[in-house]
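> okay, sequence plus prediction incoming.
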Amino acid sequence: MAGVRHATVTLAVLSLLLSGAGTAQATPADGPVPPGPVALDDPEFTANVMAPLKVTDWAAFEADLETVAAYGVDAVSVDVWWGDVEGAADNRFDWSYYDQVFEVITSKGLELAPILSFHQAGGNVGDDYTSLLPSWLWTKYADRTYRGVELGPTGLQHRSEQGNHSPESVQGWADRVVMNEYRDFTRAFERQYGDVYADEVVEVNVSLGPSGELRYPSYNQHDEGTGYPTRGALQAYSPLAVRDFQQQMLYRYGSLEAVNSAWGTDLGSADQIGPPADAEAFFTSRAYLDTQYGRDFVDWYNGSLVDHGERVLRTVIRALGRDFPEADIGYKVPGIHWQMTHPVHPRATEVTTGLIQTSVDLDSWATGHGYQRIVELANRFDRGPREVVMHFTALEMDDQPGPEAYSLAQTLVQWIGDYAFRAGVELKGENALAGGVGSDEGWDNINEAFETWGYLGLTVLRIGDVSSGTGARRYAEFIATYSPDI
């Protein structure tokens, strides 16, 4: 399963090397040779759908399942909400809803792609259901001290440049405080379903941040004026984040004197090292791009996010053990496509969400246009027992480079597809907004991503959008093109 994909990528990259078209580390100055339709007749191709955030109309859900199963959908992605399952009390798990939903899905001949959803439902685009993180979580650790920081009631949460806290997910800088919670939840899931659905679970997706995505909550509702299409807000102001930044900079440079020399500052103590005091000026002055301090901060911010992803994924992989032997592990990266061509602060929203570095050439295919660490997170598990798969959103979107969006959504899909292919990372895609699969234009963009840029599977948001009309027709045509079984 995993070996087939690695062999395919290795042969493809070797072909590029022999032809002189490029390498796994670099591409020609005028751009790469696109990967092409790697999903064609590939046994690793998958066509999935997302279930509703919470099923309430069971008859309609069953009808939708029968429809998509008939035209070749493989599996259904289901959010397994931490707040629903373990919300009542620590280590008390209620699986009754998932017993029912998994049984209904598999009874229609469809496989399962559960999402271990360690984030809040509700408050984001398209959310029609609310499930908060377990309330006991915040009080359980309020009296703890970690890395010399007394946590208190908000100590596990991100704190933004506006001074607001986000309860949507636990900040990565607190991973080691709560990692046992992720482990215990995963083990409970494995005990409940490891025997019953040993072969039906084909992928376990892992929530790594808000909306289940590997990102910071930079454009979420806890901050004012940060929604689409603004630059968002930095989320690096919690005591744990500040402490980590201080320690990482001292480790990198060796002393406060060396920090001052590199940054051109005259800080009197390590306690004065911190995130931007004026975040707006940090972007409008282009300090995030043009100063050593700015590049160091953004590199740390991005690196912290990637390291968080690795820690949580490793914990889940270990907790699953040998159960679900057919299951890959997936993580989702959002297509943060706006503000990319902004005349004052280009690529700023990708910075506030933590997705890119600014110490590398953002115009280079060789760096994934700044995404190399995010994409290559999957390769940190090469010697592990499971294939780690990256999912990327926004496949249905067009570029809109002018005001106000300054968006390069379709271009971003190309950048990610190219870099993932050359890095040997198995890449699958999603639509970002439900409306995108209701139009022929959206499906044309999805097809272009698969025909040209190396995507290997698709998960559609959501099942109801491809159970009738244009969505059903185009998804059926898409599956017939790529699936070796249709």
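Now that the structure is in, tell me what you want to look at. Numbering: from 1, shown residues only.
> from now on I want contacts and neighbour counts done on CA atoms only, so please keep to that.
Noted.
> list the contacts of the nearest residue to Trp338 once chain neighbours are set aside.
Among residues not flanking Trp338 along the chain, Ser407 sits closest, at 4.3 Å (Cα to Cα, 6 or more residues apart in numbering). For Ser407, the contact set (Cα atoms under 8 Å, 6 or more residues apart in numbering) comprises 337-341, 399-401.
> of those residues, grab the buried ones for PyMOL.
Filtering the contacts of Ser407 down to the buried ones (16 or more other Cα atoms under 10 Å) takes a single PyMOL command:
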select buried, resi 337+338+339+340+341+400+401
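> here comes the other one, which I'd like you to weigh against the first:
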Amino acid sequence: MACKCGGYYYTLNVKASFDRDLNKRRKFLLRNVSVIRMFTSGFFRSKWRSIAGKRRILRLKALTVSLKALKLAGVHGIGIEVWWGIVERFSPFDYDWSLYEELFKLVSDSGLKLHVALSFHSNIHSNNGKGALSLPLWILEIGDVNKDIYYRDQHGFSNNDYLTLGVDHIPLLSGRTALQCYEDFMLSFVNKFESFIGSVIEEISIGLGPSGELRYPAHPFGDGRWKFPGIGEFQCYDKMDDLKMAACREGKPQWGDKGPQNAGCYNSVPSGVPFFEEGKENFLSDYGRFFLEWYSGRLICHADAILAKAAKILKKYQEREQTSVMLVAKIGGIYWWYQTLSHPAELTAGYYNTALRDGYDPVVSVLSRHGAALHIP
């Protein structure tokens, strides 16, 4: 379990780095996305094991000394990832918060504050299997039978780092939808740590996708399919997507069978890939615009639904004057191929951002609507 103290949280200046020519509407949106205090840089890890059915922190004394040293060094607080795969590991609704109860008390006693990241993803591939955490085991059991609860690429490979947003509203998870699972987890967290929220826990980040970021797993760097700076691939081939319905509504049912077939592969570069270059069947065509609107729009709806639930749960804590808590959402820093016309790596990740279109306005609008701050790693 990684305990991270660090990372920059951008809001007002983030869009300027994407587009210097901001209009008034964008500036208004950004003013309504709050700025988060920056925690001091640095990383440390706390190890744990299961003792008599309960998870306990190892090297407790050393960890206590480390936390006090950070406080003496002027660190305001640390970030801790709260993993779905630890807390609700074995069966639905069976929440075990014992590890975090112990850890949060240590942090509180040291005088440090907390940025808590509720992590609904796995880090097995990004951690190369060392000290890695999967999704809850009961989720994996469902996935063994039905791989369409995960994102799938055009080759049929699924990614079990995060549930596909296609199951947000479909009750395939022991009678619950994915959104219900996330909501129940957040409610359990708030009920367990109510006394810490606002006083010790100052910021709560809600995981929205792989690595906790609002994006598709278009660049799966941990399993050998993708290497930097490949453009990545669209992730729209699980059976739960609604591409067919969207195409029928558009009056173009032939557009609903699959994603772009001329968009290259994971490790392609934009040059020579028709969908991302100039031409009749590129990203600027009628089909290209339709597909990218649908693909990015599903991601925006996913964020909107989860953040709406989070904001409702945290509302009373956010309204406190002295001990309020900040809601946070993270997006991916997909910067490669930004200087091209099509921004292909951003498009495959779900950000409909090109040299001709600002794709981050919809993201900022959703965050602003729910009073959430924007975190770019």
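Ah, there it is. Computed from a prediction, not measured in an experiment: that's the story for all the values here.
> TM value for the aligned chains?
Overlay of the two chains. TM-score (TM-score structural alignment, normalised by the length of the second structure): 0.75; 323 aligned residues with a Cα RMSD of 3.2 Å.
> what would the contacts of Ser407 of the first structure look like in a markdown table with secondary structure?
Listed next are the contacts of Ser407 of the first structure as a markdown table, based on DSSP: H, G, I helix; E, B strand; the rest coil:
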| residue | secondary structure |
| --- | --- |
| His337 | coil |
| Trp338 | coil |
| Gln339 | coil |
| Met340 | coil |
| Thr341 | coil |
| Asp399 | strand |
| Gln400 | strand |
| Pro401 | coil |
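> nearest to Val242 of the first structure, of the contacts of Ser407 of the first structure?
Gln339 (26.4 Å; Cα to Cα).
> what's that closest one aligned with over in the second structure?
Counting by TM-score structural alignment, Gln339 of the first structure lines up with Trp337 in the second structure.
> any idea how far Asp304 of the second structure is from its match?
27 Å (Cα to Cα, to the nearest Å).
> tell me the contacts of the alignment partner in the first structure of Glu88 of the second structure?
Pairing criterion TM-score structural alignment: the partner of Glu88 of the second structure within the first structure is identified as Glu86. Shown in contact with Glu86 of the first structure (Cα under 8 Å, 6+ apart): 92-94, 134.
> now do the helices in the second structure.
14-18, 24-31, 60-72, 84-87, 98-110, 137-145, 178-192, 243-249, 286-318, 344-349, 361-369 (DSSP state H).
> need the contact list for Gly303 of the first structure.
Arg373.
> alignment lookup: it to the second structure.
When the second structure is aligned by TM-score structural alignment, Gly303 of the first structure is paired with Gly297.
> do the same with Gln171 of the first structure
By TM-score structural alignment, Gln171 of the first structure lines up with Thr164.
> quick check: buried residues in stretch 141-159 of the second structure?
Those would be 143, 147-154, 158-159, for stretch 141-159 of the second structure by 16+ other Cα under 10 Å.
> whoops, I mixed them up, stretch 302-311 of the second structure
Buried-residue list, stretch 302-311 of the second structure, by 16+ other Cα under 10 Å: 302-304, 306-311.
> still on that earlier bit, what's the most distant pair in the contacts of Glu86 of the first structure?
Farthest pair in those, by Cα to Cα: Asp94 and Pro134, 12.8 Å.
> shared neighbours of the two, anything?
In contact with both Asp94 of the first structure and Pro134: 84, 86, using Cα under 8 Å, 6+ apart.
> re earlier: closest one of the buried residues of stretch 302-311 of the second structure to Lys68 of the second structure?
Ala310 (31.5 Å).
> so who does the closest one touch?
For Ala310 of the second structure, the contacting residues are 183, 186, 206, 327, by Cα under 8 Å, 6+ apart.
> corresponding residue for it in the first structure?
Structural alignment (TM-score structural alignment) places Ala310 of the second structure against Val316 in the first structure.
> all strands of the stretch 151-300 of the second structure, in order?
Counting by DSSP state E, counting those that start in this stretch, the stretch 151-300 of the second structure has these strands, from start to end: 158-163, 201-206, 213-214.
> so the first one versus helix 137-145, what angle?
If I follow you right, that is strand 158-163 of the second structure. Relative orientation of strand 158-163 of the second structure and helix 137-145, computed by axes from the mean of the first three to the mean of the last three Cα atoms, to 10 degrees: 150 degrees.
> name the helices or strands packed onto strand 158-163 of the second structure?
If you count contacts as 3 or more Cα pairs under 8 Å, 6 or more residues apart in numbering; DSSP states H and E, strand 158-163 of the second structure packs onto strand 150-152.
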